[in-house]
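Asker: Following is a predicted model, sequence given first.
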Amino acid sequence: MGSTFNNMYEFEEDDNLDLKQEIRRYLRYWPWFVFTLVVVLVSAFMYLRYTSPVFETYSKVKILDESDGLELPTSAFIFKRSNINLENEIEILSSYLIMDRVVRRLGLATSFYEEGTIQTSNLMTLPFAFKQIIQSDSIVQEQSYKLKITQNGLDITNVISERNYYFSNYNTQSSEHSLPFQVNIESLDMRPELIDKTYIINFNPIKDVALSLKSKIEVEAIGDQSDLLKLSIKGESKTLSENILNTLMDVFDKDGISDRQLISKRTLDFIDDRFVFLAQELDSIEVGRQDFKQDNNIVDITVDAGLGLEQRAQSDEEVFRIEHQLTLAKLLESSLINDAESDLLPANIGIENSNINVLISDYNSAVIDRDKFLSSGGVNNPLVKQAVEKVEELKANINRSLSTYATQLGASREQLSQRNRKFSGRVAQIPEKEKLLRAIDRQQKIKESLYLLLLQKREEAAINLAITEPSIKVVEFALSGSQPISPKSRIIYAGAFLGGLLIPFGILYLIFMLDTKLHSKEDITKINSKIPVIGEIPDVKAKEDVIFNDPNARTALAESFRILSSNVDYILPVRADNKGRVIYCTSTIKGEGKTYISINLSLALSSINKKVLLIGADLRNPQIHTHIDEDKRKPGLSNYLHDTNFNWRVNFPEIG
């Protein structure tokens, strides 16, 4: 609301926050705060009451940094584990392969639940005889069955296909069916306690269960320099979580043992295979060595070499002796041929032929006798002739003997020369034979050393296979906390209490922030304290009391408009020409009270003997006529604006 006599004020925004006023502003809605607190606290109680608690289970293991067991001095051929890499161990612990083995060992592909009125709880096993018929590997998609124990029997429903099976005698084996399990409650004494209870049996593919378990288990190293790993899992069942972690550690340990045993087994198989080839190669080398010695008449290469040299020396001596005898024989023969007088021959000059030596001795004796006879008798003396003939005969015999002896010596020398050449060739071949024999011996030693080494390795592998050490040491078996980690009652109640305060506060804050209406004069003075507020009009809900008709009325509406009219009359400037003063009432949008204020202010001013002309300037949607029972088509402002000669006094004589 404004007037033509008001000055143009510059609006100044006041940043000062009146905390007391703001608190009072929100406290007016305290029932909503109380109601919200009650609702959220009750909701928190119901949530804690019917939500299954989640417990954290953890265990600790130490990765052992051990060698492959018994280690003998020849460690160059040993299969050794590398240094510990905890990241690798963590990846192996949380691998799909390990999880798959855990799922199969514990049968986690089949899960059981007990259905309550509100809450469904997880079970390790069913409280009655249950036998699974379907193989876990044959489960390709999820299957769910609801088993209800009634007074008359078993009511089993396939949740997915909604097919129903009924067994009146509490035993599914009594009739044929297509269920993947068998149930028997005939012999249970606790059957009355199970009546009207409902159980859910779920079958899931092993792959899905293993992947789900893989995402739930957390493995982390404890410290930077430690070999300890912490395994943790969160679940509703403490027993199930502890069994999972304990089984996981056992599977991981046996997996490591199996790997090392597999190495030992493969080592044994490899060595056994090599034994066959090595034995064949050793036999072949030994047979070849034997044949080589036999073919070359070798007993011992060193002895044979000495014997060959000795035989060669002896052969050389024999050749020298024969040649010496041959020379002596030729000298005697040459002496006999050149000696015309048949003189004495040298005796004992070294001829080793006894016959020749005897003949020479006889010859010399005959020559001496001849010379004796010649000195005592004449040439024609019969004794002399007989002695001369004997000398000549012995000389001829010596010649023949020397010739025969020389021939024999030549033949002997030829034989000895051949023998000597044979010995020389044999001695010359000794280095080559020694080289070949050493090569054969070298191959034999290599194969023998390899055979012995493999035999030693085989013993090592056999011992390691028998005494394979574990790959982990369990520091702490699976333990579950006594208090659930979720939901935590203190946090839930604290959050509920805080939410019970923040929810209504947030809603009210949004309402106040988006509210563009003026509810009191403080809304104006807070923005600009220089703007004068000349009155406050209460919001009257009753439509029949919106018009100020009775000047003597004592209602809140009448009093507020009396105050407004007095303040307006006070602040309106006095005009020297005694002309009328104009009050302009406007607002930004429809429905903000322009017509309501204008009509009642006009009536309030007229009640104190003021002449008032009320002009409705809303040419598009006029509303004044609805409050004063005037015809909407009666001439007014639009006629005057259209025609300046329009006489409005004729239509409103009471004003004129």
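Answerer: Structure's in. What do you need?

Asker: contacts and neighbour counts: CA atoms only from here.
Answerer: Will do.

Asker: Which strand or helix spans residue 99?
Answerer: Secondary structure from DSSP states H and E places residue 99 in helix 96-106.

Asker: Check which helices and strands the following helix or strand past that helix is in contact with.
Answerer: Downstream of helix 96-106, the first helix or strand assigned by DSSP H and E is strand 110-115. Counting by 3 or more C-alpha pairs under 8 Å, 6 or more residues apart in numbering; DSSP states H and E, the packing neighbours recorded for strand 110-115 are strand 120-123, strand 198-203.

Asker: Strand 110-115 to helix 96-106, inter-axis angle?
Answerer: Put simply, strand 110-115 runs at 60 degrees to helix 96-106, going by axes from the mean of the first three to the mean of the last three C-alpha atoms, to 10 degrees.

Asker: what sits up against strand 110-115?
Answerer: 120-126, 197-204 (C-alpha atoms under 8 Å, 6 or more residues apart in numbering).

Asker: Of those, keep whichever come out buried.
Answerer: Applying a neighbour-count criterion of 16 or more other C-alpha atoms under 10 Å, the buried members of the contacts of strand 110-115 are 120-123, 198-204.

Asker: Widest-spaced pair of those residues?
Answerer: 198 and 204 (19.7 Å; C-alpha to C-alpha).

Asker: Comparison target, given below:
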Amino acid sequence: MQTNPSSVNKNEQSLNVLDLLMYLTSKWKWFLFSVLICGGIAWYQYASSPKVYFGKTTVIIKDPSNKTSTAGLDRYDNFINKVNVANEILQFRSKKLMREVVQRVHADISYQKKSGLHYDELYTQSPVNVSFPDALPEQYLGFTVTIQDSTTVLLSDFIREEEKSEYQVRLNDTLSLRSGNLVITPTNFFSKAWTNVPIKVRKQPLDGVAARYQGNLGIRQEEDESSILTLSLKDNSPKRAEDILNTLINVYNEEAIKDKNQVAINTANFINDRLIIISQELGDVESDLESFKRDNQVVDIASSASMYMSESQKYNADALELETQLRLARYIKEYLTDPKKETDLIPANTGISDMNIETQITAYNATKLKRDRLISDSSDKNPVVEELNNTLHAMKQSIIRAVDNMIVSINVKRNDAQSREQRAQSRVAAIPTKERQMLSIERQQKIKEALYLFLLNRREENALSQAMADNNARVIDSAESTSFPISPNRNRILLLGVLIGIALPGAAFLLILFMDTRVHSRKDLEKAVSVPYLGEIPLDKSIQKHHDKNAPTVREQGDDIVSEAFRILRTNMAFLSRKDNPVQVITFTSFNVGAGKTFIARNLSMSLAYTKKRVIMIDLDIRKGTLSRHYGHHHVGITNYLSDSTIRVDDIIQRREDFDLIASGTVAPNPAELLMDERLDELIRELRTRYDYIIADNVPVGIIADATIANRIADLTIFVVRAGKLDRRQLPDIEQLYQEKKLKNMALVLNGADPERHGYGYGYGYGYGYGYGYKYGYKNHSK
């Protein structure tokens, strides 16, 4: 019976998985039930889930690197149309963009028709169109529309509480409800086929719908360095998925152009505002220059300076000439008024500019010469001479008055020339100051003029850039959707349901198995104790249903698993029998009540009796008498024999066809003391001479002292472990009993082992050659 530990470990390790599979296979009814339930739930989930379609489109994000432009205008085009693909992807995903798309395609209003267990989205194929003129974007409304005839529809199943549960409404009429007004109009799909067909209408919050489509929108950049994007969308309507994708691209391009034009518009507004200001300032500067030139009588500083210098020189020359004339006039006057020269001729041709005076002087000199000639020929008293003297005197006075007049005139002219000269010189002196003032005004004029021209130029450039603003995205592949739904996937859902149906009980049973601390199989015992293992008694559920659980189930020619198990137990007992100490007295004990000691003792006795052995059973459980009750209670038994010396052995033996029996007898107040009596030893010695096997059904060990006291009579102590009853934490106590030899020749028997739990064939075949029993016992019994 010895085996190689290493080979045992290898076998155990290699067969653990098989045991586990066989254990789970034994629960096939639960697995089948779970698969049916989970599969049914999965099918219902598939049948009730709305269909989801997949739409996609491909666009290229345009920038200066992938679109043509005029070479001379590149700098403006690059500045306005420069884009970043990552930023554009984020813009495609923006809530603002999706909100605008939902508004345009009216995706916040859904029309659904029930088809089986699920609802199909009608979208543009709805026979009626419902508009909500007064509804707020965040408002949620819903009801069912049923077409009654060609002019009326029935509204029912309102989500919000209304005054009435149903409304009869004519098409194209406005219906006033608590939640707002609504108008129902027919579409091109309106026909008699839709009569009495309920259509579920839902007006959902705009932000919620936009957020849902944001989550369903997928954007993939085809290559890291490329600007080609694939936009995809999942929706309950394939047509709506296409419309949303197309509208998204259109809105995106509109926003891109709007953004670009907004920069240009803002720039144009700024330039126009500045042009107005600069134009006004330039006009003010030019007005100042005009006023300055007008006030200073200056057109050109250089020419004015030259003119003023010429005037100064001219007036200076005039003043000098007049000064000369004045001096000549004064000289003539002095000459005329000099008494010494009263009779002298007046100098003529002196350079006096007044020809009248020169003529008078000439006439005076001629008259003077004529008088002088007359005087030489006559005397002073000559009347002619006197007349000439008077004439000369008058002429001289006239010349003097003329010279005085000329002096006055020359003084006036000289003073005027001098004043003019001074004014010209003052003007020449004021030229630098005026030139500086004029240069300051002209500088302001040039600055304002240059700025004005610059702004005019930028306005034209900005207008040109605005005209060149282009779409950011160009569609490569137009939006298209699948004609078949991508969700729900029937095979996947059903497979998942089946897998869950398998996994749930599997996990539950494995959890129960791993959390279970009870002893269930031979392996549990062999791993923890070194007590010899005689065998295990499997639990035959079919027999237990129709027989008493303690009734004998072993049959002489039986091929069931229980009969074969007791044959193996009977055979293995022989290995513990030695010539010097044969196994004749066998006692049964356990740790707990209900381990099946009585059942095993009775069936072992029956099995031994089938081999033509003389067998007697003794009920040593004198406190309860469990064995005795199964065969009819007898007042005379072991307690009577131990307490009354007059009772003989034959008085307490009950004769039977298969094996004999000694009952427990009358319940005694001192069972422990009775079992310590020597009469028990005498009884066993007597029975050894009469019987081949003496089977004693004892009480559990450790609870009371009876089992230990009566164990002195035993040749073999079979410790019964009930599968599923004994905690594995008690196995060290069994090992301690064996090591301390408190029970004589102790061996283990596992009772109630479930052949379906760990594999009956393996449990019996290993080490004991149970192949025969499996082939002709368990297999045939299973039939």
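Answerer: Structure received. Note that this is a predicted model, so its numbers are computed, not measured.

Asker: Superposed, what's their TM-score?
Answerer: The TM-score (TM-score structural alignment, normalised by the length of structure 1) is 0.73; 635 aligned residues with a C-alpha RMSD of 5.7 Å.

Asker: about what we covered before: who's in contact with the helix holding residue 99 of structure 1?
Answerer: 92, 109, 136, 206-207, 209-211, 213-214, 244, 247-248, 251-252.

Asker: How far off centre is it?
Answerer: 15 Å (C-alpha atoms, centre = their mean, to the nearest Å).

Asker: Stretch 191-205 of structure 2 now?
Answerer: On C-alpha atoms, centre = their mean, the centre of stretch 191-205 of structure 2 falls 35 Å from the chain's centre.

Asker: Could you do stretch 143-157 of structure 2 as well?
Answerer: The chain centroid and the centroid of stretch 143-157 of structure 2 are separated by 41 Å under C-alpha atoms, centre = their mean.

Asker: got it, and stretch 553-573 of structure 1?
Answerer: Using C-alpha atoms, centre = their mean, the offset of stretch 553-573 of structure 1 from its chain centre is 85 Å.

Asker: my guess is residue 537 of structure 2 is in a strand, correct?
Answerer: Yes. Residue 537 of structure 2 forms part of a strand when assessed by DSSP: H, G, I helix; E, B strand; the rest coil.

Asker: Spit out the contact partners of it.
Answerer: 562, 565-566, 749-753.

Asker: unless I'm mixing things up, residue 607 of structure 2 is touching residue 570, no?
Answerer: Yes. With contacts counted by C-alpha atoms under 8 Å, residue 607 of structure 2 reaches residue 570, the gap being 7.5 Å.

Asker: So those two - more neighbours on which side?
Answerer: residue 607 (25 against 18; other C-alpha atoms under 10 Å).

Asker: Show me the contact partners of the helix or strand hosting the more buried one.
Answerer: Using DSSP H and E, residue 607 of structure 2 sits within helix 597-610. Contact with helix 597-610 of structure 2 is made by 549-556, 563, 566-567, 570, 588-590, 614-617, 626-627, 658-659, 695-698, 720, 751, as judged by C-alpha under 8 Å, 6+ apart.

Asker: could you point out which element follows it?
Answerer: Using DSSP H and E, the helix or strand that follows helix 597-610 of structure 2 in sequence is strand 615-619.

Asker: what about the residue nearest the centre of structure 1, distance to residue 317 of structure 1?
Answerer: Nearest residue to the geometric centre of structure 1 (C-alpha atoms, centre = their mean): residue 91, 2.9 Å. As judged by C-alpha to C-alpha, to the nearest Å, residue 91 of structure 1 and residue 317 of structure 1 stand 88 Å apart.

Asker: So which residues of the stretch 301-450 of structure 1 form helices?
Answerer: 301-338, 354-376, 382-466 (DSSP state H, counting those that start in this stretch).

Asker: got it, and the stretch 551-656 of structure 1?
Answerer: Applying DSSP H, counting those that start in this stretch to the stretch 551-656 of structure 1 gives helices spanning 556-571, 594-606, 625-628, 637-642, 648-651.

Asker: Checking the residue nearest to the centre of structure 1 next. Helix, strand or coil?
Answerer: Applying three-state DSSP: residue 91 of structure 1 is helix.

Asker: any idea what it aligns with in structure 2?
Answerer: Using TM-score structural alignment, the partner of residue 91 of structure 1 in structure 2 is residue 90.

Asker: Was I right to think residue 312 of structure 1 contacts residue 428?
Answerer: No. If you go by C-alpha under 8 Å, residue 312 of structure 1 and residue 428 don't touch, sitting 11.4 Å apart.

Asker: Name all residues that make contact with residue 243 of structure 1.
Answerer: By C-alpha under 8 Å, 6+ apart, the residues touching residue 243 of structure 1 are residue 478.

Asker: host element of it?
Answerer: helix 238-295.

Asker: try residue 502 of structure 1
Answerer: Going by DSSP H and E, residue 502 of structure 1 is in helix 489-514.

Asker: And residue 58 of structure 2, by the same measure?
Answerer: Using DSSP H and E, residue 58 of structure 2 falls within strand 53-61.

Asker: Which stretch of structure 1 lines up against that strand?
Answerer: Strand 53-61 of structure 2 corresponds to residues 55-63 in structure 1, going by TM-score structural alignment.

Asker: Give me the mean deviation of the matching stretch from structure 2.
Answerer: Stretch 55-63 of structure 1, aligned to structure 2 and superposed, deviates on average by 2.3 Å (mean C-alpha distance after the TM-score superposition for structure 1).

Asker: cool, and stretch 405-418 of structure 1?
Answerer: Looks like 3.8 Å for stretch 405-418 of structure 1 (mean C-alpha distance after the TM-score superposition for structure 1).

Asker: Give the buried residues for that stretch.
Answerer: For stretch 405-418 of structure 1, a neighbour-count test (16+ other C-alpha under 10 Å) marks 405-406, 409-410, 412-413, 416-417 as buried.

Asker: any residues touching it, and which ones?
Answerer: Against stretch 405-418 of structure 1 from outside (C-alpha under 8 Å, 6+ apart): 315-316, 318-319, 322-323, 325-326, 329-330, 353.
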